[in-house]
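Engineer: Fold the following, please.
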Amino acid sequence: MNIRKQGRQPARVSTLSALGAAVALLAAWAPAQAAVSVKGVVAGTLFTPPVISDSPAQATAGKTAASVYAGATVCFDANNNGVCDAGEVAAISKPDGSFLISSRVAAPLIADITTAATNGGKPVAQHLVLRVSADQIAAATTSPLAPAVVAITPLSTEVVRMVEANGTNYVTESQALAGRLGLTVTETLASPVALSGNAQTRVMQESVALTNRWAFASKLVDRKEVAGVPAAEQAAMNIEGIPRYDHIFVIMLENKATLSIKGSAYAPNINKYLNDGNQFTSYFATGNPSEPNYTALGGADDWGITDDNQWNCGATGANAVQDLPLPDKSQPGLASSPFNATCTQTTNHNITGRANIFNALSKAGLQWRTYSESMNPGQDFRTDSVADAAVTAQDHVYAPGTVGGNSAQIGSATLVLPMPAGLYKTKHHPGMAYQNVRSEPGFKANNRTLGGGQWDAQMLASTKYAIPAGYDVDQFGTDLANGNVGQLNFVVPDQCDDMHGITVSGTDGGKAGTASDCSSVSNAVSPTALSPIITRGDNYVKYLVEKIQASPLWMNRNKRVAIVIMFDEGNATSGFNSCCGWNPVSTNVDAPLVNTTGSTTRDASITGYGSGNKGHGESIFGLLTNQPAAPKHLVDSDYYSHFSFVRTLQDMFGLADPADPFSYMNRSKYTEAFIAANLALLPEYAGSADAHFDSVRPMNHRYVFPSSYTQKQSADVNTPAQTGPDATQTNLWSLK
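Structural biologist: Next comes the predicted model:
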């Protein structure tokens, strides 16, 4: 027995000795090893911008591809300043974007991507910094013996920014971003190269938008306008105080002064939305009549247009139409087209070579849509809709008490109304006048149908044009259901539902009759005058708002979605009938300012330019958002116009740089500082008595009116002018 015990003892001693030696060796070795090791990739997207041209043959669509960054400096950002400082552990990403980096101390990672790096094998155009949080690295660590695997991407950077902005944590914000995209967290934070199908498409779309923001953030740091990348990223998401929205729907209505709508018993729904949401109470048109206002909404200028004539009018020489053939009745399949191939006029209506919101969105890799109601199935949407006796509808019948308190029924249930001409009008399309918009490869696809119209039920019985297979009368509804909408969406009702009004005739028991609710009323109709068309438009606004608010898009609170309810113009033609970049003089002296050679000059090439941009009064502008924490029930009484709205959209989608006035399109650059700096070239402002009233600003509610200041207003407002500042200066676009 003893001998056997003794025989085992040496082996046990040997084993324990070896184990002790190993532990001692490990203890001595461990402190020298990395506390954090990361194996990853610097990835994103390579976006090739579209070629914008007046010529359809030269215009091309943009392209997006998943990509990796080679030559990026990756480092542990111990002080979280977004810079690879001296002493911080760093590595360089390889040609495949990969890197391996280790540190004794857990810290965030950044990828500093300079113009010496490459993206998808091509030189990086602009410096940017991408980030990954220490918490994401920790979440990706599956074993202390294996490196964490992460992708440093624009989306990982957005998660870091969201945590810093909201004071939350990685888990909360990574789930929020994934929820915004409708993906898993793993998909959202993966390299786009590693994804496929729908997940890759969504991540690439978001990556393009975010890359633009982070490049701008780096520009702010490089110019020393903002200290540190974290602060710059917040600024890049709130340019001039306007936060980024994912989608905005602009519901366009027609020809009503503020006094005709605000408080009117004929517009209870619109008034409810104004009160439930936020409203801008000093909003001015910039032109007269409709076409110049819509053109201004498309590009912050009306280019001297002062009528509603076709977009080919006066289009000669350098302004000649290029998207040929014209959509007139001589073309195959367009025998019913009302388009006039000849329109001789002094003022050009085909705007060539000018910046606009549609091209700007396309160049940034973003999407736009225009949804128009009551187009003829199969028509060319570059021309107006036509009458069609084969498409009929019943008259709208209103019970007592439903039209401003009417005591008797309005309308006849037996009145049959054939579809009239001119329900859809090209003058109400904000992009139609711009040749380079019509020449975009995606122009046709981006112009879509809008349902809810009086004649929709019979629309497919149309005989005027060949109806395309699978024609969708309501692409708007389809797109809302599947999320295939643009960042910017103009929603344009027909001329009955937008409150414009046309003559709609039919038969009732063999007798002639007129529609109950499409006859026009004055732009400044009294709020107490019988106005069925206002109630009709008000009901249609309710239909649209409820449709948007019932959509998965709106219900997803991780997406930032807004609805604007606005009119193209009011009624006033004198006095303070416009503001904010308008032309306040009666003489034809002004010209747009351009900067193509490094110096600012006047472009005197536009015939009749000085006749435009004179405004047409005030109208309501309401704002609804889907953000639960957003401010509500607020009023901003500062002066804004269509030019201000276009500037706001440029800020919202990251399309311009406040440090460069000429990055803002056309008259949206006419801030108080810009006008003062270029007053010698802007004679229309030489005698300005109120520089704030006359100049453009984003709709950010920053300006505080002096306590003794009495606001200017037009005859389109029937309430006393406000003296002093608003009750609060809260930004009505704020997300929280």
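Engineer: all contacts plus neighbour counts: C-alpha atoms, from now on.
Structural biologist: OK.
Engineer: Excluding its own residues, what touches stretch 295-302? List them.
Structural biologist: If you take CA atoms under 8 Å, 6 or more residues apart in numbering as the criterion, stretch 295-302 is touched by 286-287, 292-293, 355-358, 429-433, 612-613, 642-643, 645-646, 665-668.
Engineer: swap the cut-off to 6 Å and go again
Structural biologist: 292, 356-357, 430-431, 642-643, 666-668 (CA atoms under 6 Å, 6 or more residues apart in numbering).
Engineer: Just name the closest of these to T344, please.
Structural biologist: P292 (18.1 Å; CA to CA).
Engineer: ends of stretch 112-120, how far apart?
Structural biologist: End-to-end distance of stretch 112-120 (CA to CA, to the nearest Å): 16 Å.
Engineer: re the thing from before, now distance to S98, secondary structure and neighbour count too, for the contacts of stretch 295-302, in CSV please.
Structural biologist: Below are the contacts of stretch 295-302 laid out as CSV (distance: CA to CA, whole Å; DSSP: H, G, I helix; E, B strand; the rest coil; neighbours: other CA atoms under 10 Å):
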residue, distance to S98, secondary structure, neighbour count
P292, 53, helix, 32
N356, 40, coil, 24
I357, 38, helix, 24
P430, 46, coil, 24
G431, 44, coil, 25
H642, 48, helix, 33
F643, 46, helix, 34
N666, 44, helix, 25
R667, 46, helix, 26
S668, 43, helix, 29
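Engineer: one more to line up against the first:
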Amino acid sequence: MNKQPSQVFRKSSKALAEASLVAAICMVAACNSTHDKTLAGVVAASAYVPGSTTGDPTIKAGYYKGATVFLDENGNGVLDSGEDSATTDATGKFSLKVDHNASGQLVADITTSAINTAVNAAAPSHLILRASAAQVADQGEDKIVISPMSSEVQRLVEANGSSYAAEKANIATRLSVPFNSAAALSVSGADALADVNTLSGNEQAAVLFEDNALTNRYTYATTKLDRGDKYPDALAVAGGDPTLADTAGITSGETIPADTRTTITFAQAQQAAFNIEGVPAYDNIFIIIEENKSTDAVAGNPRAPTINDILDNYNKLSTYYATSNPSEPNYTALGGGDDFGVTDDNWFGCGASGQYAPTDVAFAGGTASDGQVIPAFAALPPADSARRAGYSPTSATCGDAPTQGAVHNIPGDNLFTVMSKAGMTIRTYSESMNPGQDPRADSIADPAVVGLYDETDGDGTEVKDTQAWPVRSQLYRVKHGPSIDFQAARNLPEFYADNRTIFGTQYTEADWKKQTAYPDFDASNWNYDQFGTDLATGDVGNINFVVPDQCDDMHSVGKSGVDGESCAIGSSNGNNGQNAGITRADIYVNKVVTAIKNSALWKNKQRRVAIVVMFDEGEGGNNGSCCGWNAGGPNSGAAPVTVDADGKATATTAPTNYAQGNFGHGNSIFGIVTNQQDVGTAKKAVTDSDAYSHFSFLRTMQDMFGVADPARDASYLNRAKYTEKFIAENIMALPEYTDSADTHFDAVRPINHAYKIPDTYVQKLYPGDITGVVNPDTGMVEGAITPQVGPDSSQDNVWATK
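Structural biologist: Sure thing, here's the model as predicted:
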């Protein structure tokens, strides 16, 4: 039966009234159709806590309280008008109601008013993290975890043009290496993106370590976005630094490209934080440092097949300069970007009085992360000349109360302290340390430790000694320690744990356990190869200096294993001789490189790992170097500088004899191997012939591990900040550059192959490298190098990962 019109009207009116009531209630309760989806989860945090003495940093898990979470519909990383937001509670939880049609990534805006509950302290800097829509769909709308790891997955998706699923699996693979355990650690994709607070054991430790490094990167990305930086960094622009166009004092004729850069976007800022100055972020780098041989003595030398294989088939710098002579100032330059006037190999107490006097404190002993027992040490190493080079109690320069001489104890930050402050690790692995010895002291002779040299060279030929020889003194020398001259590095809690052992070629662990040099030390459980242990467990440093002993570093004539005589310490026959010691050193390089390449770390395609084979110095003379050196010579008036917030440099009072240092030295070998060349698609046989130095390498490492900011000159250590622009703008504080005839050659650049050498520019080599050296076996001149004219055939980056 049909309804009467009046009945229909009455029922329709009732329905409209009910609908209006529901709409009104929903407007008050925020439940209408424009707010019908709830996104919920946590914003997870990590925090580095200084003080660990084991060599592994302490990193705690927590949450961000007071962070603003919003749906970033336009992808700009900024909370815009009309975008819904919520605030995290004391446990990091958020609940965000959004329109069911809204889409985009979830962003957590963490300001300095937010609290990191891991340490119950305010976030030290502005930080923006994000989680992709794909992750939200994967984890569920009520189980979302926003973290540095979630940000990293989305960044990789954008960088590689890949998918969320692929990068989720890749980041799990990146973390799935042995970590402080004999058993391999396998982290699932779900756990990599999970709330780190819910993980435990080695899995949590691995994720926290990665989270901390990523937090550093994304904090920097946020800084770049907030500042409105241009993209890319000026020194990463192809062709050269475009900001030099308006800078007075630059050598005429230098290539300066037009500045076509635009203000950085949110997505670009996140990519730029992992490619600072065009230097890709790496997880680990191993730096093997050989000694006292110039380019012409090694290049093409059949005694060095391993090193030449790297130079010929991997990547290299063909114009790389040492910064001084002898060894110690070069290692100090690598560790801190300045040699501070040191021109000898003496111990760190030399010239160190007054404000420079050592402040080392006694070490109570402990245990390294690999289980190695570390004995107690006094405030200073034993007071004798065998362990303190150059020491004499009454010496005016190296005695108990020095009154003159260059300061060997350097104050302030260095590579070791800036890495430590960032919660990352940097280690020195040294061959032939006495069991139980203080790493700040030279090694001493021990007649109870006897070994026969018997190795195979790179061509498969046995190189064998005629008899066993006891350990000599000074196989290990602190002059070859990049951290030793820096007071703040020696005062780090992890200093003793981070100075570790590495296998040798002549003396085995069984040999070393017979030690009598330190009778109070129980060597029965001593590990002579912490390097091998750390490679097996994945517990190596982010930066690892590998220092052979003085028989395996080309420092000596290396007769052991060649003509039946013990390795003759200190008889190097100069830096340019093609002597038999090169064979022994090349064998050692081969053993180290092979061990690294055989590790799970190297074979993990999702990790970025590099090996550098370099020399402390070449064949050269005073004022023959480049790139941050004391170009004006010993009478230049050079002094260290401080830099204010505006980038203005002010000269300080120079330590005694400061201008006697940084005087430059000759060209030397610098070869680069990356695992992305072996397990990935990175190019091989890339040569970069621009001029670089130890200061350039230090700047590059700061970029590589994200512990510097190109917009803040002061963030670069000492002379590593001396770019062309910095020198030109601060020339009044840098008298050593007032007469520079070539500002590019005299200035520091990151090793990124961005600068294009002008077509008519002649490569500057030390004369000895041009003429070569006579091979004593053949009587022929070998290693002669013709200086290159103009740029390389390509501008490929030697660190490129694909």
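Engineer: that older thread, nearest to Q394 of the first structure, of the contacts of stretch 295-302 of the first structure?
Structural biologist: Distance to Q394 of the first structure across the contacts of stretch 295-302 of the first structure (CA to CA) is lowest for P430, with 31.0 Å.
Engineer: Assess the claim that the closest one and N293 are in contact.
Structural biologist: No. P430 of the first structure sits out of contact with N293 when judged by CA atoms under 6 Å, with a separation of 8.1 Å.
Engineer: Quick one: end-to-end length of stretch 525-543 of the second structure, please.
Structural biologist: One end of stretch 525-543 of the second structure sits 27 Å from the other (CA to CA).
Engineer: which residues of the first structure does that stretch align to?
Structural biologist: Matched against the first structure by TM-score structural alignment, stretch 525-543 of the second structure falls on residues 470-488.
Engineer: need the strands for the stretch 151-300 of the second structure, in chain order.
Structural biologist: Remark: strands assigned in the stretch 151-300 of the second structure by DSSP state E, counting those that start in this stretch are 230-231, 262-263, 275-276, 279-280, 284-290.
Engineer: picking that back up, quick check: buried residues in the match of stretch 525-543 of the second structure?
Structural biologist: 472-478, 480-481, 485-488 (16 or more other CA atoms under 10 Å).
Engineer: related to what we said a few turns ago, make CSV from the strands of the stretch 151-300 of the second structure and add distance to S81 of the second structure and mean neighbour count to it.
Structural biologist: As requested, those are exported to CSV (distance: least, CA to CA, whole Å; neighbours: other CA atoms under 10 Å):
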stretch, distance to S81 of the second structure, mean neighbour count
strand 230-231, 25, 18
strand 262-263, 22, 12
strand 275-276, 32, 24
strand 279-280, 36, 24
strand 284-290, 43, 23
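Engineer: now those strands in CSV, with distance to T505 of the second structure?
Structural biologist: Shown next, in CSV, are those (distance: least, CA to CA, whole Å):
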stretch, distance to T505 of the second structure
strand 230-231, 49
strand 262-263, 54
strand 275-276, 38
strand 279-280, 34
strand 284-290, 15
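Engineer: So for N622 of the second structure, which of those strands sits nearest?
Structural biologist: Per CA to CA, nearest to N622 of the second structure of those: strand 284-290, 21.0 Å.
Engineer: counterpart of that closest one in the first structure, which residues?
Structural biologist: The aligned range for strand 284-290 of the second structure in the first structure is 247-253, by TM-score structural alignment.
Engineer: Just give me the mean distance for that stretch relative to the second structure.
Structural biologist: Stretch 247-253 of the first structure, aligned to the second structure and superposed, deviates on average by 0.4 Å (mean CA distance after the TM-score superposition for the first structure).
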